[in-house]
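> no sequence for this one, just the structure:
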């Protein structure tokens, strides 16, 4: 290309990269020749030279989960503001695949990694194998024993809001439905559920803890199990909205009223929570705030010596909708918000 433009290779490099001294006339000529030849720059080579690729890797357990879809969208928006591009990976809840994704991101010379680990224990090895030169921030879910920052929500406070509201609505018995206990979010939410159900005198039996997957299908299975049980609880507390959607589907098919027969709560406040019937009372996760703080922490310049790693927990909001309250004065769309 340098020959076609009748300039040196060094001039071509400066013109295309926008660095160094090149006249505007020469720059336009080089860009014109590059366009005519269909030239594309080698981003990997540039990354090796500059030690910055402009790319940030992100790994989530399941992109089909609408909460992670919203979180990814927020992260991409924040990265655009700082001139970086997102490289998204789905670990599919598989620790081995997650480790391969992490290695692939390292080999791609990403500027940083945002990850929601799929396993609260087994993900630690791959995370600890990431070179210290690559900043890592755990987002939403986390593993302990790693030298990384974490950004998420105060899950215990969220359960306090849920159980307090359920008690105010007259609940005296409850069931908790979430993913496997190896998930850090489930662990924290279950601990908060047990603590605050006891505080409010809401009974919980050992069989009332049902752990499976963050999926609509798991919610349907739980719904069928509860429908077959001789006694329905007063409230079903779900660790994710998508589980609650499955329960709503099962109960609707059986013509069991929510909230007339049983109250139901979710977690995340995904887009469909407000439009499903009945609309879902749920804990709102501030995805924009989570993303902005994660990108900020990842973008901080490296410090010498031992770094105190940040643990940032945002306050939850309880969004009260039809699934726990009967409409007042005929207003079926009334929504109340409670913040901690």
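Looks like it came in fine. Computed from a prediction, not measured in an experiment: that's the story for all the values here.
> When you work out contacts or count neighbours from here on, use the C-alpha atoms and nothing else.
Will do.
> now residue 14, nearest residue through space, not along the chain?
If the residues on either side of it in the chain are set aside, residue 14 comes closest to residue 20, at 5.5 Å by C-alpha to C-alpha, 6 or more residues apart in numbering.
> Mind telling me what element the one you found is part of?
In this structure, residue 20 is located outside every helix and strand according to DSSP states H and E.
> count of residues packed around it?
The local packing count at residue 20 equals 11, with neighbours defined by other C-alpha atoms under 10 Å.
> Check residue 165 too.
The number of residues packed around residue 165, counting by other C-alpha under 10 Å, is 18.
> got it, and residue 151?
In terms of burial, residue 151 registers 25 neighbours under the definition other C-alpha under 10 Å.
> for the one 10 residues further on, same thing?
Using other C-alpha under 10 Å as the criterion, residue 161 is surrounded by 22 other residues.
> any idea how far the one helix or strand it maps to is from the chain center?
Element membership of residue 161 [criterion: DSSP H and E] is helix 155-168. Averaged C-alpha coordinates place helix 155-168 at 21 Å from its chain's average position (C-alpha atoms, centre = their mean, to the nearest Å).
> Would you map the helices across the stretch 1-150 of the chain?
Along the stretch 1-150 of the chain, the segments classed as helices by DSSP state H, counting those that start in this stretch run 2-5, 9-17, 24-37, 43-50, 66-81, 95-107, 124-128.
> between the ones you listed, which gets nearest to residue 174?
For residue 174, the closest of the helices of the stretch 1-150 of the chain is helix 66-81, at 24.2 Å, according to C-alpha to C-alpha.
> Return the set of buried residues in the closest one.
Neighbour-count burial for helix 66-81 flags 66-68, 70-72, 74-79 (criterion: 16 or more other C-alpha atoms under 10 Å).
> separation between residue 311 and residue 291?
14 Å (C-alpha to C-alpha, to the nearest Å).
> can you check residue 270 too?
When C-alpha to C-alpha is applied, the distance between residue 270 and residue 291 equals 16 Å.
> How about residue 257?
According to C-alpha to C-alpha, residue 257 and residue 291 sit 37 Å apart.
> which outside residues touch stretch 15-22?
Contacts made with stretch 15-22 from outside it, assessed by C-alpha atoms under 8 Å, 6 or more residues apart in numbering, are listed as 11, 14, 26-27, 30-31.
> at 7 Å instead, please
By C-alpha atoms under 7 Å, 6 or more residues apart in numbering, the residues outside stretch 15-22 that reach it are 14, 27, 30.
> And stretch 167-176, by the same measure?
By C-alpha under 7 Å, 6+ apart, the list of residues contacting stretch 167-176 from outside reads 200-204, 208-210, 233-238.
> first to last residue in it, what's the distance?
Between the start and the finish of stretch 167-176 there is a gap of 15 Å, counting by C-alpha to C-alpha.
> Quick check: buried residues in it?
Taking 16+ other C-alpha under 10 Å as the neighbour-count basis, stretch 167-176 is seen to contain the buried residues 167, 171-176.
> Select from those every entry located in helices.
For the buried residues of stretch 167-176, membership in helices holds for residue 167, with DSSP state H as the criterion.
> Comparing residue 311 and residue 291, which residue is more hemmed in?
Regarding residue 311 and residue 291, a neighbour count based on other C-alpha under 10 Å identifies residue 291 as having more, with 24 against 13.
> and here's the other structure:
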């Protein structure tokens, strides 16, 4: 049987307003009354209703977070940072996995808005701008976008310098003497993928290199795609001496393909990824990458969202912000000098 605040008040022999003050810390009560209320709560197993509190305060202390693919370690590490920062500020997190499906993402956004979440954190750009921005215009809520910008949506943005990171990765390979460098790109429908391809092209152009058409392979951000694409490159473009992968999962798949074909890494083929996921340091050989503290990005995004929520509640308008994280080289065993 569910207990109410009135049951607690009756057991403690105090008014229900006194119980409310004790539970919420809204007013000082006598030490004796506080002990009686706490004893009654324990004896009855009373749990305050978060829904009732939210109806009074117009706050749920819940953040809705949408990610494209929770099986990608990048988003798992990102979520850990979000959850850590949110919990430290008294917020819970409602996680939605969208599988890069526009209809699924829109459905989740509508459900989260219906449940009166205090804010949204979007790490997904699958849905068309009109669908997400349209839903949020009908029911405005503080929103922060992570990494993948959503065009047409007024929101704070926390992103990685994707073009600069891919340029850095390619320049590392060029510095090792490589000139025939392939690119395993993610889906080019994503702004993130296009930006990383642009960084690869910029670095090659600065070195006076024009990549052959077959050096660029597009596909999902997955180990299976990296494996299949690298098998194709090894068969069709044996001149390739290095691979710049659009993310670490593609790079891990490339390492597997090289091992299956007896191609030594890095003696015959160098591979570098992007993101710097923790898993990359535990494959063999360890995957070189350009990356950042992914958990710290999640923490920063959550902090920006909570600040936006509090400013909105106190009616303190502030301009939208774009925070850019600069990735750095993470050198492991998968890159080395060009074969003689």
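Good, I have the coordinates. All figures in this text were calculated on a predicted structure; none of them were measured in a lab.
> quick one: which helix or strand includes residue 289 of structure 1?
Here residue 289 of structure 1 is covered by helix 287-299, with elements defined by DSSP H and E.
> Buried residues of that helix, list them for me.
For helix 287-299 of structure 1, using 16+ other C-alpha under 10 Å, the buried residues are 287-295, 297-298.
> Between all of those residues, which two are separated the most?
Between all members of those, the longest pairwise span (C-alpha to C-alpha) is found for 287 and 298 and amounts to 16.3 Å.
> Report how many residues lie close to the counterpart of residue 89 of structure 2 in structure 1.
The alignment partner of residue 89 of structure 2 in structure 1, by TM-score structural alignment, is residue 82. Residues within reach of residue 82 of structure 1, counting by other C-alpha under 10 Å, total 12.
> residues in contact with residue 149 of structure 2?
residue 125.
> Give me the distance between it and residue 194 of structure 2.
Summarising the geometry, the distance separating residue 149 of structure 2 from residue 194 of structure 2, computed by C-alpha to C-alpha, is 12 Å.
> just residue 162 of structure 2 next, same as before
For residue 162 of structure 2, the distance to residue 194 of structure 2 under the criterion C-alpha to C-alpha works out to 9 Å.
> what about those two, which has more around it?
Between residue 162 of structure 2 and residue 194, residue 162 has the larger neighbour count (other C-alpha under 10 Å), namely 28 against 17.
> what about that one, distance to residue 31 of structure 2?
When distances are taken as C-alpha to C-alpha, residue 162 of structure 2 and residue 31 of structure 2 turn out to be 57 Å apart.
> Give me the neighbour count for the residue nearest to residue 84 of structure 1 when sequence neighbours are not counted.
What sits nearest to residue 84 of structure 1 in space, not counting adjacent residues and going by C-alpha to C-alpha, 6+ apart, is residue 54, at 4.8 Å. Close neighbours of residue 54 of structure 1, defined as other C-alpha under 10 Å, add up to 17.
> what sits against residue 54 of structure 1?
By C-alpha under 7 Å, 6+ apart, residue 54 of structure 1 lies in contact with 84-85, 111.
> per the alignment, residue 258 of structure 1 corresponds to what in structure 2?
In structure 2, residue 258 of structure 1 lines up with residue 265, judged by TM-score structural alignment.
> Which residues are in contact with its match?
Residue 265 of structure 2 makes contact with residue 334, according to C-alpha under 7 Å, 6+ apart.
> Assumed it was part of a strand.
No. Assessed with DSSP: H, G, I helix; E, B strand; the rest coil, residue 265 of structure 2 is coil; it does not lie in a strand.
> before we move on, back to that, now for the residue nearest to residue 14 of structure 1: what does it line up with in structure 2?
In the superposition onto structure 2, residue 20 of structure 1 corresponds to residue 27 when matched by TM-score structural alignment.
> ok, now residue 240 of structure 1?
Aligned against structure 2 by TM-score structural alignment, residue 240 of structure 1 finds its counterpart in residue 247.
> measure its match to residue 337 of structure 2 for me?
With distances taken as C-alpha to C-alpha, residue 247 of structure 2 is found 22 Å from residue 337 of structure 2.
> Next, the mean deviation of the helix holding residue 161 of structure 1 compared to structure 2.
On superposition with structure 2, the average gap between helix 155-168 of structure 1 and its aligned counterparts reaches 1.3 Å (mean C-alpha distance after the TM-score superposition for structure 1).
> In structure 2, what stretch matches that helix?
Under the criterion TM-score structural alignment, helix 155-168 of structure 1 matches residues 162-175.
> repeat for stretch 50-69 of structure 1
Mapped onto structure 2 with TM-score structural alignment as the criterion, stretch 50-69 of structure 1 occupies residues 57-76.
> Can you give me the buried ones in the matching stretch?
Of the residues in stretch 57-76 of structure 2, those scored as buried under the neighbour-count criterion (16+ other C-alpha under 10 Å) are 59-70, 72-76.
> Setting the sequence-adjacent residues aside, check what's closest to the aligned partner of residue 211 of structure 1 in structure 2.
Applying TM-score structural alignment, one finds that residue 211 of structure 1 aligns to residue 218 in structure 2. Nearest residue to residue 218 of structure 2 in three dimensions, chain neighbours excluded: residue 185, at 4.7 Å (C-alpha to C-alpha, 6+ apart).
> Measure how buried the alignment partner in structure 1 of the one you found is and give me the count.
Residue mapping for residue 185 of structure 2 onto structure 1 gives residue 178, with TM-score structural alignment as the criterion. Residue 178 of structure 1 is surrounded by 30 other residues when neighbours are defined as other C-alpha under 10 Å.
> thinking again about what came up before, ok, of the buried residues of helix 66-81 of structure 1, which one's closest to residue 194 of structure 1?
Using C-alpha to C-alpha, the shortest approach to residue 194 of structure 1 within the buried residues of helix 66-81 of structure 1 belongs to residue 67, at 24.0 Å.
> which ones are touching the closest one?
Contacts of residue 67 of structure 1 were listed using C-alpha under 7 Å, 6+ apart, and they are 268, 270.
> Can you tell me how far it is from residue 284 of structure 1?
Taking C-alpha to C-alpha as the criterion, residue 67 of structure 1 is separated from residue 284 of structure 1 by 10 Å.
> Find the residues that touch each one of the two.
Overlap between the neighbourhoods of residue 67 of structure 1 and residue 284 consists of residue 268, taking contacts as C-alpha under 7 Å, 6+ apart.
> for the stretch 151-300 of structure 2, what spans make up the strands?
Taking DSSP state E, counting those that start in this stretch as the test, the strands found in the stretch 151-300 of structure 2 are 156-160, 181-185, 216-218, 242-245, 270-275, 288-291.
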